[in-house]
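*Asks:* 3D, please:
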Amino acid sequence: MMDSRQRGTALLVAGCFFMEMLDGTIVSTAAPQIAADLHTTPASVGLIITAYLVTLAVLIPLSGWLTARFGPRRVFLAAITVFTVASLACALAPDLPTLVGMRVLQGVGGAMMVPVGRLVVLARTAKPDLPRAVACIVWPGLAAPVAAPLLGGLITTYASWHWIFLLNVPLGALALLVARRLIEPGVQSAPPPLDTTGVLLTCTGLAALTWTAHLVSETHSSLAGTALPAAIAAVALAAAGRHLLRTPHPLINLRTLDVQSFRAAALDGSLYMAVVGAVPFLLPLLFQEVFGWGAVKSGAVVLFVFVGNIGIKPATTYLINRFGFRPLLIVSTLGLAATTAACALFTAATPVAVIAVVAALGGVARSAGLTGYSTIAFSELRPDRLRDANALFATGQQLAAGLGVAIAAAALRGGAALTDAPRSAYAVAFVVLGALCLVPTVGALRLRPGAGDAVRRVVAGQRGVTQAIVSDSRKSE
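*Replies:* Below is the predicted model of the structure:
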C-alpha cells in the first residue's frame, strides 16, 4: 500500500497538473477583457495562449535529460518557482508583449512541473500501487479544461482578468513548501551528452506543429499561412524520427515504443486525449453561440463533465483490478465516442437535465480511459526506461491537448462548409470527433488480454479476495 509520503507526492503532482492545464485553457474566456484592458484586439490575445502551449511542447522533451543532469528534486522545485513567479508577472504585465513574454516563462516552468513530478511518483511507487497513484494525478488535469469556462466566466464577470494568474501565486507557494518536505534528493547521475541535433529537430517540429494547430483553430487564418508551418512540422518531425532511431543517446527514446502496452498508451492514448480536450472546447461554443446561453450557465452545465470525472474516480482502481486494462479501455473509448456523438443531437429545446446526464457519462468515460492509459503506459517497463518513456508520454499528451482544439475547430469549419445551419455544423463536428474516438477502440481490441497485469491486484471470485500478480516486466520488453 502507498504510504503517506507517496500519497502526498501524488496529490502534489496532481495539483501542479491542475495549474498547468487550467492556465492552458482559462485565458481564452478572459480574452475580450484582456484585450480591452491592454488596448489590443481579442485575436491578438490568442498569442498568450499559443505562446504558452508552444513553450510546453518545445521544452517537455528536455525534461528527461534535465532530470538526469540536475536531479528530480532540483528541477521540480525550480519549475514550481518559475511557474509561480511568472504567474505573478503575468498579472502585473502592463502591455501585450510583456504578457506574452511572461507566458513563455510560465510555460518553461509548466513544461518541467508535471513530467518531472510524475517521474518521481513512478520511480517510488510499487507496481501494484501504480493505478491508485496515477488516478490521483490524472483527474485534476481532466477537471481543469472543464472547470475553466465556469471559473473564467466568474472571474471575468465579478473580478478582473488579473486574478486568473494571481490565483496561481498562493497555490504555487503552497506547492513549493510541500515539495520541499516531500521530494527527497535523488541520486544524481552523469547523463550522456545532450542530443543537440535531436533538440533542434524535435523542438522545431513540435513548435511548428503547435503553431499550425493554433492557426487551424483561428477563424481568420488562411490556407497558405497554415500550410507553411505544417510543412515545416512534417519535415522536421520526419527528420527527428529518423535521427532519434539512429543515434545512441536520443533526446526522446522512440525505442520504448517496442513495448506494446506503452505503445498503445502513447499513440492511442494521445488520440483519446485529443478528443477529451476537444469536447470542453466545443460544448461552451454550442451553448453560447447557438443556444444563446450566458457564460456562467454554459460553464455550469459543462461542469457536469467534471461531476462524471469525480464520480468514477474512486472506482477506477477497482475496475482496473477487477476487469483488467483491455476491457476498461474498450468500454471507455466506446463510451466517449457515444457520448461525444450524442452531443450532435442537442438543440435549444433539449432539457438541461438530459444534457447534464450525457456530459456526466462522458466525464465517466474520460476519467476511466485516461487513468487506464496513464497507468498501463508504465506497467511493463523496466525502471531504467521510465525516464525515457515518461518524457515521450508527456510530449504526446501535451501535443494531444493542444491538437484537440485544432481538430475540433477544423471539424466545425468542415461542418459549416456542408450546411448553413450553425447547429448542424456543430452536429457534424461532434460526429467526427465521436468517430475519431473509435480509432483507440481498435487499438484497445488489439491489446493482449493480460496487458498491464503487472500492476493489477486481481479480485478473485465473488468473495472479493485479492492477490497481487507477480510479473517480470522484462518479459514484455
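
*Asks:* C-alpha only now, for contacts and for neighbours.
*Replies:* OK.

*Asks:* so how far is the helix or strand encompassing Ile48 off the chain centroid?
*Replies:* Assignment of secondary structure by DSSP states H and E places Ile48 within helix 42-59. The chain centroid and the centroid of helix 42-59 are separated by 15 Å under Cα atoms, centre = their mean, to the nearest Å.

*Asks:* I'd like the structure of this one too, to check against the first:
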Amino acid sequence: MSSSDQKGLIAPIIVAFAMFMETVDANVIVTALPQMARTFGRDPVTLKIAVTSYVLGLGVFIPVCGWLADRFGARTVFRTAIGIFVAGSIACAASTSLGVFTVARFVQGIGGAMMVPVGRIIIFRSVERSDFIRAMNYLSLTSLLGPAAGPLLGGFITTYLHWRLIFLINIPVGIAGVYLTNKYIANTREPHPGPLDWVGFVLSAGGASAFMLGLALVGSELVTDSTAWTMTLAGAVALVLYVFYARYAKRPLLDLRFFRVPTFQASVMGGSLFRIGLGAVPFLLPLVLQEGLGMSAFESGLITCASAVGGLFMRTLASRTLHRWGFRTVLMYNAAFSGIAIAACGAFFPGTPVWLIWVIVLLGGFFPALQFTSLNSMTYAEIESRDVGRATSLGSVVQQMSLGLGVTIAGIVVQLTRAWHGHAHIEWSDFWPAFVTVGLCSFASIGITRRLAPNAGDEIARGKRVEVPAKR
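*Replies:* Now for the predicted structure:
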C-alpha cells in the first residue's frame, strides 16, 4: 500500500476505533449489572433504566447529527461527540446512585449518537471511491467484534477488578481520538444546510424520552409508579402530536411517509417487533446466569459472547441464504426460528450443563443475526437514493426505540413474575416468562413480513431486475 493510500485510510481507522469504543461500551455494561446494583443498593432488574437511557440517548439524537455536521463541520461535531462520550463515561464511573448513573448513561448515548452517523459522513467525504469498500469494512469490524468483546471485557473487569474501571478505560482512548481527529480529519461542511425542524425534534425526542423512561421507571423506586405512568402518557401524547405534525410539515425531521413503502415498512415496523427480543436478550441473559444460576460475571461473559460468535458465523451465510430463498421466505421462517431460540434461553435451571447453555446461546445469536442482516439489507430496496438519508434517520430512531422497549418489557415481566412467586430476590424461575414474551414478539413480526410480495427485494437478494407496475 502506498503512502498516499495509507494517508487516505487514516480517517476511517480513527472513526472505526471511536465506533469500536462506543460499540464495546454498549455491550460491556450488561455483565456488570448485578455488581452495579449491589453498589447502588438496588435490585438488579431496576438497572433496566440505565440500559434504556443509553439506547434512548442514541435514538433521539441520531436525526439531528447530519444537520449538525453540515452546520458546524464534521470534524467539530465528531470530536465534540467523543468529548461528550468520555464525559459521560467519567460520570458513570463516579456515580454514587442509580439516578446519577442513569443520567450519565443518557449523556453517553448522546455522544454515541453523534459519533456513528457523523463518522460515516467523514468517511464518505474523505475517502476515494476506490478505497470506499475497504474503509467501510473497518466499520463493519466494529459491529462484529464489539458485541463479542464487550461481555468478555466487562465480565473480566467486574470479576477481578471493579466495574467502575469499565468506564475509565474510555478516557485514554477518547483523548487519543480527539487528538487524531484534530490532526487528520478535515472540517468539511455543507454551505447551506437549511433550517432544522426544531418543532419536530422537540415533539419526537421529548415524546420518545418521556414514553421510554416512564415505562422503564415503573417499579424502579426512583419515582412513584404514578409519576412513571404520567411520564409514559405524556410521552405518548407528544408522539401522537408529532404524527399529526409530520403529515403537514414541509420537511419533517422524521418523515413518516416512508412507511408507505412496503419493504421499508416490513423492515422497520416488522423488524421493530423482532428487535424487542434482540434488545431484551443481552439484558436478561447475564442476569439469569449470575442471579439465577450463580455464575460469576466473567463466567457469564464467556457464555454471553457465544451469541456474538453465532452471529459472526451466520453473517458468512446470510447472502447465500437470501439468494436461495428471498427476503419474504427468510424473514417469515427465520422469525419463528429466532423466537424459539430466544425463548429457549428461559429453560436454564441450576444444574444445566454449561455446554448446553453455550449451544443454546450460540443459536440465540445465529438465527437473530440472519434476521437482522436481512432486515437491514431490505430497508432501502425501494427507497430512492436522494431519500436514503431521511429514511435512515427514521429507521434508526425506530430501531433504537424497539431495542430499549425490549429491555423495558423484559424487566417488567421479570418483576411481575417475581411478585407472583413471592420471591424476595429474583431466582432462576422468574426469568422464563420474560424470555417467552420477547420470543413471541419475534413471532409477531411474521404478520407484517408475510404481507410482502413474494419477489420483494429480489433485486438485492438475488440480483434480479424486478419490474414494478406503473402507477395509474
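
*Asks:* what does the superposition give as a TM-score?
*Replies:* The TM-score (TM-score structural alignment, normalised by the length of structure 2) is 0.81; 461 aligned residues with a Cα RMSD of 4.2 Å.

*Asks:* picking up where we left off before, contact partners of the helix holding Ile48 of structure 1?
*Replies:* Residues lying outside helix 42-59 of structure 1 but in contact with it, judged by Cα atoms under 8 Å, 6 or more residues apart in numbering, are 24-25, 27-28, 31-32, 34-35, 96, 99-100, 103-104, 106-108, 110-112, 202-204, 206-207, 210-211, 214, 395, 398-399, 402.

*Asks:* 6 Å instead, please
*Replies:* Counting contacts by Cα atoms under 6 Å, 6 or more residues apart in numbering, the residues outside helix 42-59 of structure 1 that touch it are 31-32, 35, 100, 103-104, 107, 111, 203, 206-207, 210.

*Asks:* what's the most distant pair in those?
*Replies:* Pro32 and Cys203 (31.1 Å; Cα to Cα).

*Asks:* for those two, indicate the residue with more neighbours.
*Replies:* For Pro32 of structure 1 and Cys203, the more surrounded residue by other Cα atoms under 10 Å is Cys203, and the numbers stand at 24 against 17.

*Asks:* against Val432 of structure 1, how distant is the aligned partner of Leu287 of structure 2 in structure 1?
*Replies:* In structure 1, the position corresponding to Leu287 of structure 2 is occupied by Leu285, as judged by TM-score structural alignment. Summarising the geometry, the distance separating Leu285 of structure 1 from Val432 of structure 1, computed by Cα to Cα, to the nearest Å, is 17 Å.

*Asks:* ditto for Asp258 of structure 1
*Replies:* For Asp258 of structure 1, the distance to Val432 of structure 1 - Cα to Cα - is 30 Å.

*Asks:* repeat that for Val439 of structure 1.
*Replies:* 12 Å.

*Asks:* neighbour count winner among these two?
*Replies:* Shown here are Val439 of structure 1 and Val432; by other Cα under 10 Å, Val432 has more neighbours (22 against 16).

*Asks:* what's the neighbour count on Ile330 of structure 1?
*Replies:* Around Ile330 of structure 1 sit 20 other residues, with neighbours defined as other Cα under 10 Å.

*Asks:* three-state assignment of the counterpart of it in structure 2?
*Replies:* Residue mapping for Ile330 of structure 1 onto structure 2 gives Met332, with TM-score structural alignment as the criterion. Secondary structure, DSSP: H, G, I helix; E, B strand; the rest coil: Met332 of structure 2 is helix.

*Asks:* what's the local residue count around the closest residue in space to Met332 of structure 2 that isn't next to it in sequence?
*Replies:* Leaving out its chain neighbours, the residue that sits closest to Met332 of structure 2 by Cα to Cα, 6 or more residues apart in numbering is Ile446, at 5.2 Å. Neighbour count of Ile446 of structure 2, defined by other Cα under 10 Å: 22.

*Asks:* also Ile320 of structure 1?
*Replies:* Other residues near Ile320 of structure 1 come to 28 when the count uses other Cα under 10 Å.

*Asks:* in structure 2, what residue corresponds to it?
*Replies:* Per TM-score structural alignment, Ile320 of structure 1 is aligned with Leu322.

*Asks:* so the nearest residue to that match once chain neighbours are set aside versus Ala176 of structure 2, what's the distance?
*Replies:* If you skip the residues right next to it in sequence, Leu322 of structure 2 has Ala461 as its closest partner in space, 5.4 Å away by Cα to Cα, 6+ apart. From Ala461 of structure 2 across to Ala176 of structure 2, the span is 40 Å (Cα to Cα).

*Asks:* repeat for Ser300 of structure 2
*Replies:* The spacing between Ser300 of structure 2 and Ala176 of structure 2, counted by Cα to Cα, is 31 Å.

*Asks:* these two: who's more crowded?
*Replies:* The neighbour count for Ser300 of structure 2 versus Ala176, taken as other Cα under 10 Å, is higher for Ser300 (26 against 13).
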